[in-house]
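K.L.:
Below are the sequence and a predicted model; questions follow.
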Amino acid sequence: MSTFRSIAWEGGRLVLLDQRRIPEEKTFLELETPGEVAEAIRTMAVRGAPAIGAAAAFGVVLAARRGEDLEAADARLRASRPTAVNLFWALDRMKRVWAGFAGGREELVGALEAEALKIAEEDVAANKAIGRNALPLIPDEAKILHHCNTGSLATVDYGTALGIIRIAHEAGKKVHAFLDETRPRLQGARLSAWELRELGIPHTVIADGASGHVMQKFGIDLVVVGADRIARNGDTANKIGTYNLALAARYHGVPFYVAAPTSTIDLETAAGAEIPIEERSPEELTHCGPVRVVPEGSPVYNPAFDVTPAELITAIVTEAGLAYPPFEESLPALVRKAKEERS
């Protein structure tokens, strides 16, 4: 079984697996400035909420190493993408290190580097715990439907929802993943299929619009998806198309699970209506590669995410355990538990 990390800290540089080039080639970026990190996040060379948070943390370290203004670097990194709460969670942790730091520059760089590495390693541990916590939910021969990409490419290693599939496979369960292609950027077709092929996990890529038909025809056992932000009431923002999938799952009686670390839970946001939804370039829809497929002048609406209402979610799987409705009670309890375990 092959394995890889999407993020590595090597020789004072941030090394990222460029997700824009997969599956055509496996190319790594070596970044040395916080501006390069912000651009990599904005252009989705690195993507996935946990991976974005870890990358941003190392962006702060790069700024400190270069003697740059940390307030400016922090602001630039925060502006790179608006929806994934892990970005702000990681930058807040880094800011608690550098704000008012009384030591010298070398000491500050060391302290920031230690915190960024801690964020990265905590992510790996959290992903493995999510997979272990979900094992009882997975039948021995499971047909699982997955949307977008939530594996090693979306995290530091292992993954959240895709990590559940991976850990079930490693535990000897005969899982088969049906992967939504995930338009318009095809993270499921390009990235999830690439990961599962690398890991030797049986899978089938399907069109986004085929999910209801696949549930009807093949008898899907469960849906597992990731999250970019989870509101206090359990409303969950994830890649566009997730809401449609949840509706199809509800109609067919298929359990719908969200997998995410507790750092993705935003208790300051009461409900999904308050989550900012990123809108991306119309060219992601008007063009397929270099070829225009939408007539000139046709208006385009291209939200990157949608919000799945809490009532469509069976449970939320975190490193601290499973949250069931009412989420207003179970989510804060898991956040507290995770903080206690980290301290």
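P.N.:
Looks like it arrived, so ask away. Numbering: from 1, shown residues only.
K.L.:
Every contact and neighbour count from this point should use C-alpha atoms.
P.N.:
Fine.
K.L.:
what's the straight distance from one end of stretch 223-234 to the other?
P.N.:
When the termini of stretch 223-234 are compared using C-alpha to C-alpha, to the nearest Å, they are 17 Å apart.
K.L.:
If you could redo that for stretch 251-268, that was the one I meant.
P.N.:
Stretch 251-268 stretches 31 Å from its first residue to its last (C-alpha to C-alpha).
K.L.:
let's bring in a second model and compare:
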Amino acid sequence: MKVNINGESKAILAVWFEENQVKLIDQRKIPETIEIYSAKNSDDIYYAIKNMVVRGAPAIGVTAAYGLAMASKNMEDMEKAVKTISSSRPTAYDLFKAIDFMKANNFSESAARRYALEITERSRKIGEYGNTLIQANDHILTHCNAGALAVVDWGTALAPMRIAHDSGKKIFVYVDETRPRLQGAKLTAWELQQEGIDYSIIADNAAGYFMKNGDINLAIVGADRIAANGDFANKIGTYEKAVLAKVNNIPFYVAAPGSTFDFSLKTGEGIPIEERDENEVLMVNNSRLGPAEGHAKNPAFDVTPHEYVTAFITEYGIFRPEELRKLHSLIHEDLFMR
């Protein structure tokens, strides 16, 4: 992805492996500054995923793959390393897909690098397929961050926008702020600005206003886990946007690689939903919201039923929810995904 550092545009990855350390752009520090977090063991990997130094399902998977390769080279207890890393965040399916991949390939560094390259290339293909759905002058809504930071490069939901922009289509993006951690306002807006794509940040509860006024042509979001019937988990607030899109006859697309599909789950009812610290809701810039004795609920994700999804944008093509059996077959035939 493009990053402007001291007035100079550079290409940088969100996650990489260097000198037996896993290097990560610390997403907690963006947009104020770009800092690199160095993970030196499996406990550091757990911390990075759990505390959202890195976030986004594909990026979490790549971080886990590199982390297990590092743990193996460091001669850690691999059973313990796997248990530690797998306990970091329960909702993102890519985490468990990456762990299974590394187990099957003896936790080798070459396997981890291959996993990262595969995910990156698949994200580019998602961008190419998704670009066919975008017309010149489209106004697009997105929720949370599903850009290069959430993968390694390209992104999922943002990949079609990047390719559309690079191909000369003039587009505009409405960026949900995405409370409580503001991944939209902080991360997505930052990525779009680096790419030179026009955008505006909007309050989470303003999307319906713009949809009803005819200001939004389509919505594209990412996903953290997708069940066999097309029900999917994504950042809290996604369900509301999908319902609003349906009511206002706006196409609602989900961009995700095959590694995010969990065909062992028939419906979204089986997707575990992470509950995070209430202080993420109660505290903003070290200032408390509400009464001192007050408490908050903080589910990190919600599940959107498949009937609100127009189609899934994948590296295999674009599939309506009723076509996911065909997608399942393609994924099953893909040796990398086994």
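P.N.:
Sure thing, it's come through. If you're wondering where the values come from, they're calculated on a predicted model, not measured in any experiment.
K.L.:
TM-score them against each other, please.
P.N.:
These two chains, once laid on top of each other, score a TM-score of 0.95 by TM-score structural alignment, normalised by the length of the second structure; 330 aligned residues with a C-alpha RMSD of 1.4 Å.
K.L.:
Which residues are in contact with the alignment partner in the first structure of Lys170 of the second structure?
P.N.:
Aligned by TM-score structural alignment, Lys170 of the second structure pairs with Lys174 of the first structure. Each residue near Lys174 of the first structure by C-alpha atoms under 8 Å, 6 or more residues apart in numbering is listed here: Asp140, Glu141, Ala142, Ala168.
K.L.:
same question, Leu14 of the first structure
P.N.:
Applying C-alpha under 8 Å, 6+ apart to Leu14 of the first structure gives the contacts Ile7, Ala8, Leu29, Glu30, Leu31, Glu32, Ala55, Phe58, Gly59.
K.L.:
Keep only those of these that are in helices.
P.N.:
Among the contacts of Leu14 of the first structure, the members found in helices (DSSP state H) are Ala55, Phe58, Gly59.
K.L.:
closest to Ala129 of the first structure among the residues you listed?
P.N.:
The shortest approach to Ala129 of the first structure among those belongs to Ala55, at 21.3 Å (C-alpha to C-alpha).
K.L.:
what's the matching residue for that closest one over in the second structure?
P.N.:
Ala55 of the first structure maps onto Thr63 in the second structure, by TM-score structural alignment.
K.L.:
I'd say that match and Asp44 touch.
P.N.:
No. When contacts are counted by C-alpha atoms under 8 Å, Thr63 of the second structure is not listed as touching Asp44 (10.7 Å).
K.L.:
Would you mind telling me which of those two has the busier surroundings?
P.N.:
Set side by side, Thr63 of the second structure and Asp44 show more neighbours around Thr63, with 33 against 16, by other C-alpha atoms under 10 Å.
K.L.:
How about that one, nearest residue that isn't a chain neighbour?
P.N.:
Val15 (6.8 Å; C-alpha to C-alpha, 6 or more residues apart in numbering).
K.L.:
Against Thr156 of the second structure, how distant is the one you found?
P.N.:
15 Å.
K.L.:
who's more crowded, those two?
P.N.:
Between Val15 of the second structure and Thr156, Thr156 has the larger neighbour count (other C-alpha under 10 Å), namely 36 against 26.
K.L.:
The more buried one -> the first structure?
P.N.:
In the first structure, Thr156 of the second structure lines up with Thr160, judged by TM-score structural alignment.
K.L.:
same check, this time on Gly237 of the second structure
P.N.:
Structural correspondence for Gly237 of the second structure with respect to the first structure (TM-score structural alignment): Gly241.
K.L.:
and what of Arg320 of the second structure?
P.N.:
Counting by TM-score structural alignment, Arg320 of the second structure corresponds to Tyr324 in the first structure.
K.L.:
same deal with Leu117 of the second structure?
P.N.:
Superposed on the first structure with TM-score structural alignment, Leu117 of the second structure falls opposite Glu121.
K.L.:
Tell me how many other residues crowd the residue lying closest to its match once chain neighbours are set aside.
P.N.:
On the basis of C-alpha to C-alpha, 6+ apart, the spatially nearest residue to Glu121 of the first structure that is not a chain neighbour turns out to be Val156, at 7.9 Å. Residues within reach of Val156 of the first structure, counting by other C-alpha under 10 Å, total 29.
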